[in-house]
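Enquirer: Just to be clear, the model below is a prediction. Sequence and coordinates:
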Amino acid sequence: MERIFLNRAAAGRALARHLQSYAQREDVIVLALPRGGVPVGFEVAAALHAPLDVLLVRKLGVPWQTELAMGAIASGGALYVDRRLMHEAGVTEAQFEHVLTDAQDELARRETLYREQRPALSVEGQIAIVVDDGMATGATLLAALRALRSRSPARIIVALPVAPADGELRLGDAADEFVCALTPRVFFSVGQFYQDFGETTDDDVRGLLASSASSAGSAGSAGSFRPPQP
């Protein structure tokens, strides 16, 4: 029988045990993908005594086929564009700029909502540990990693509680290291490996980020905060 995590916080604590080589380092930051990745990243950051921030990502969809990503933007002004796909899909520069502007506006709205005026952490020259609550297809994560690379981190580590057995292969060279607590043989969805996979709310995200920031990376203080369980 495959292992099941109690909830995202428990998954984060389990994941943190696989990342202890990055503990107590001044060049490490934890970037969590909202919303479900934030409770996981909160526990990882607390265990490693590292700062926590969100890595917001917004897909840039082809205007007439929005599920088809021609790129992505991420926190800190990071931009990834698949010019080849744009050309093959027949997307003009004007159409692309319209999609980009809309995405930037929405990303800015979410940045303000989650950070509450706290500036984004600089990743330049840092080891960025990118955390989510799991990986299914990997498409959103891949877009986020490609966008993040443009912010010049020294190294990108993908850290997940659970992913398919071929998860690392799916990401290719987008990350420098892949750390996963559980890679089950049979994988249908991320939620099947959680006893409680209830929705993480915007208020949960804001509370966790504020708690992590106020504790200045102290595992003892940060560990005292828990989001409300649905």
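Expert: On my side now, so go ahead.
Enquirer: use CA for all of it now, contacts and neighbours both
Expert: Will do.
Enquirer: Which elements pack onto the longest strand seen in the chain?
Expert: Longest strand in the chain by number of residues (criterion: DSSP state E): strand 65-74. With contacts taken as 3 or more CA pairs under 8 Å, 6 or more residues apart in numbering; DSSP states H and E, strand 65-74 sits against strand 57-62, strand 78-81, helix 83-89, helix 93-115, helix 139-149.
Enquirer: same thing but 6 Å
Expert: Under the contact criterion of 3 or more CA pairs under 6 Å, 6 or more residues apart in numbering; DSSP states H and E, strand 65-74 touches strand 57-62, strand 78-81.
Enquirer: and that strand, how far out from the chain's middle?
Expert: 16 Å (CA atoms, centre = their mean, to the nearest Å).
Enquirer: buried set for that strand?
Expert: For strand 65-74, the neighbour count (16 or more other CA atoms under 10 Å) marks 69-74 as buried.
Enquirer: adding another structure so you can compare the two:
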Amino acid sequence: MNATYRDRTAAGTVLADLLAPVAGQPDVVVLGLVRGGVPVAAAVAERLRAPLDVLVVRKLGLPQAPEVAFGAVGPGGLRVLNEEIAGRLDPAEIDTVVRVETAELERRERRYRAGRPPLRLDDRIAVIVDDGLATGATARAAVGVARQLGARRVVLAVPVGAPEAYAVLSRTADELVCPARPADFGAVSRYYADFHEVSDEEVVALLTGSG
């Protein structure tokens, strides 16, 4: 099949056109989910004339099935739990997963924020951007973290997504922008001609304006 987008920057340009109603609003902040969402978010932020920042979240996966999330951790020690799943786990199991994922989150925060102040979303419109929705678990976590950080409105914008994940996230975010929802989704990488692994260095360069 032919790719839907040339690369993540091209995908971000498409999203920006769909997000035009919030362009230039002073309370908007565009948040890239690391790592693949940051190049998409950078293109969105530029077109919307909005500040770009990064939202680091880490899924909390079941010990026996890491792909199944029972919650997430976010900046500043924020923790969002799906009690329906987490309630079945031993507290020691939860603590172990939280400890591991928090350590990785803090490493990424130090790397990406590079001395900038902690992320604050008090009374802001948070536009959360990723390069695609597969299961939607990370995006769901990000929406929850943004709300805990004080966002007044949470908009999730992704270039492509699985219909099942779209259905869930449309009930989770205040607004969901997702122009491509193919029935035979497969994987996010199918929809990009260039889907290289985004490095820490690329993320930092985009956040500091040197990329």
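Expert: Received, thanks. What you are looking at is a predicted structure, and each value in this text was computed from that prediction instead of being measured.
Enquirer: can you put the buried residues of strand 65-74 of structure 1 in TSV and add distance to residue 145 of structure 1?
Expert: Output for the buried residues of strand 65-74 of structure 1, formatted as TSV (distance: CA to CA, whole Å):
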residue	distance to residue 145 of structure 1
69	14
70	14
71	11
72	10
73	10
74	9
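Enquirer: since we're on residue 1 of structure 2, how many residues are nearby?
Expert: As a burial measure, residue 1 of structure 2 scores 5 neighbours (other CA atoms under 10 Å).
Enquirer: so residue 118 of structure 2, which of the three states?
Expert: Put simply, residue 118 of structure 2 is coil when judged by DSSP: H, G, I helix; E, B strand; the rest coil.
Enquirer: who touches the most centrally placed residue in structure 2 in this structure?
Expert: Among the residues of structure 2, the one closest to the centroid is residue 33, at 3.3 Å (CA atoms, centre = their mean). Residues counted as contacts of residue 33 of structure 2 (CA atoms under 6 Å, 6 or more residues apart in numbering) are 55, 130.
Enquirer: Name the nearest of the buried residues of strand 65-74 of structure 1 relative to residue 53 of structure 1.
Expert: Top of the list for closeness to residue 53 of structure 1, among those and by CA to CA, is residue 74 at 12.3 Å.
Enquirer: Surely that closest one touches residue 57?
Expert: Yes. The pair residue 74 of structure 1 / residue 57 is scored as a contact, 4.2 Å apart, by CA atoms under 6 Å.
Enquirer: Can you tell me which of the helices and strands packed on strand 65-74 of structure 1 is most buried?
Expert: Most buried of those, by mean neighbour count (mean count of other CA atoms under 10 Å): strand 57-62, with a mean of 22.
Enquirer: ok so, going back, can you list contacts of the longest strand of structure 1?
Expert: 56-62, 79-82, 86, 143, 147.
Enquirer: Quickly check those for the two that are furthest apart.
Expert: Within the contacts of strand 65-74 of structure 1, 56 and 86 form the most distant pair, 22.6 Å apart (CA to CA).
Enquirer: between those two, which one's more packed in?
Expert: Set residue 56 of structure 1 next to residue 86 and count neighbours by other CA under 10 Å: residue 56 wins out with 21 against 18.
Enquirer: In structure 2, what residue corresponds to residue 168 of structure 1?
Expert: When structure 2 is aligned by TM-score structural alignment, the residue opposite residue 168 of structure 1 is residue 166.
Enquirer: Kindly confirm my reading that its match is in a helix.
Expert: Yes. Under three-state DSSP, residue 166 of structure 2 falls within a helix.
Enquirer: what about it, neighbour count?
Expert: Number of residues near residue 166 of structure 2 (other CA under 10 Å) recorded here: 21.
Enquirer: what does residue 49 of structure 2 give?
Expert: Residue 49 of structure 2 has 17 nearby residues by other CA under 10 Å.
Enquirer: thinking again about what came up before, just the closest of the buried residues of strand 65-74 of structure 1 to residue 105 of structure 1, please.
Expert: Minimum separation from residue 105 of structure 1 among the buried residues of strand 65-74 of structure 1 (CA to CA) is found for residue 73, which lies at 11.0 Å.
Enquirer: What spatial separation is found between the closest one and residue 54 of structure 1?
Expert: The span separating residue 73 of structure 1 from residue 54 of structure 1 equals 13 Å under the rule CA to CA, to the nearest Å.
Enquirer: cool, residue 46 of structure 1 as well?
Expert: Distance of residue 46 of structure 1 to residue 54 of structure 1, computed by CA to CA: 15 Å.
Enquirer: List the residues that contact residue 124 of structure 2.
Expert: 27-28, 151-152.
Enquirer: 7 Å - rerun?
Expert: Residue 124 of structure 2 makes contact with 27-28, 151-153, according to CA atoms under 7 Å, 6 or more residues apart in numbering.
Enquirer: Now check structure 1 for the residue matching residue 197 of structure 2.
Expert: Aligned by TM-score structural alignment, residue 197 of structure 2 pairs with residue 199 of structure 1.
Enquirer: now swap in residue 99 of structure 2 and tell me
Expert: Using TM-score structural alignment, residue 99 of structure 2 lines up with residue 101 in structure 1.
Enquirer: same deal with residue 5 of structure 2?
Expert: Residue 5 of structure 2 maps onto residue 5 in structure 1, by TM-score structural alignment.
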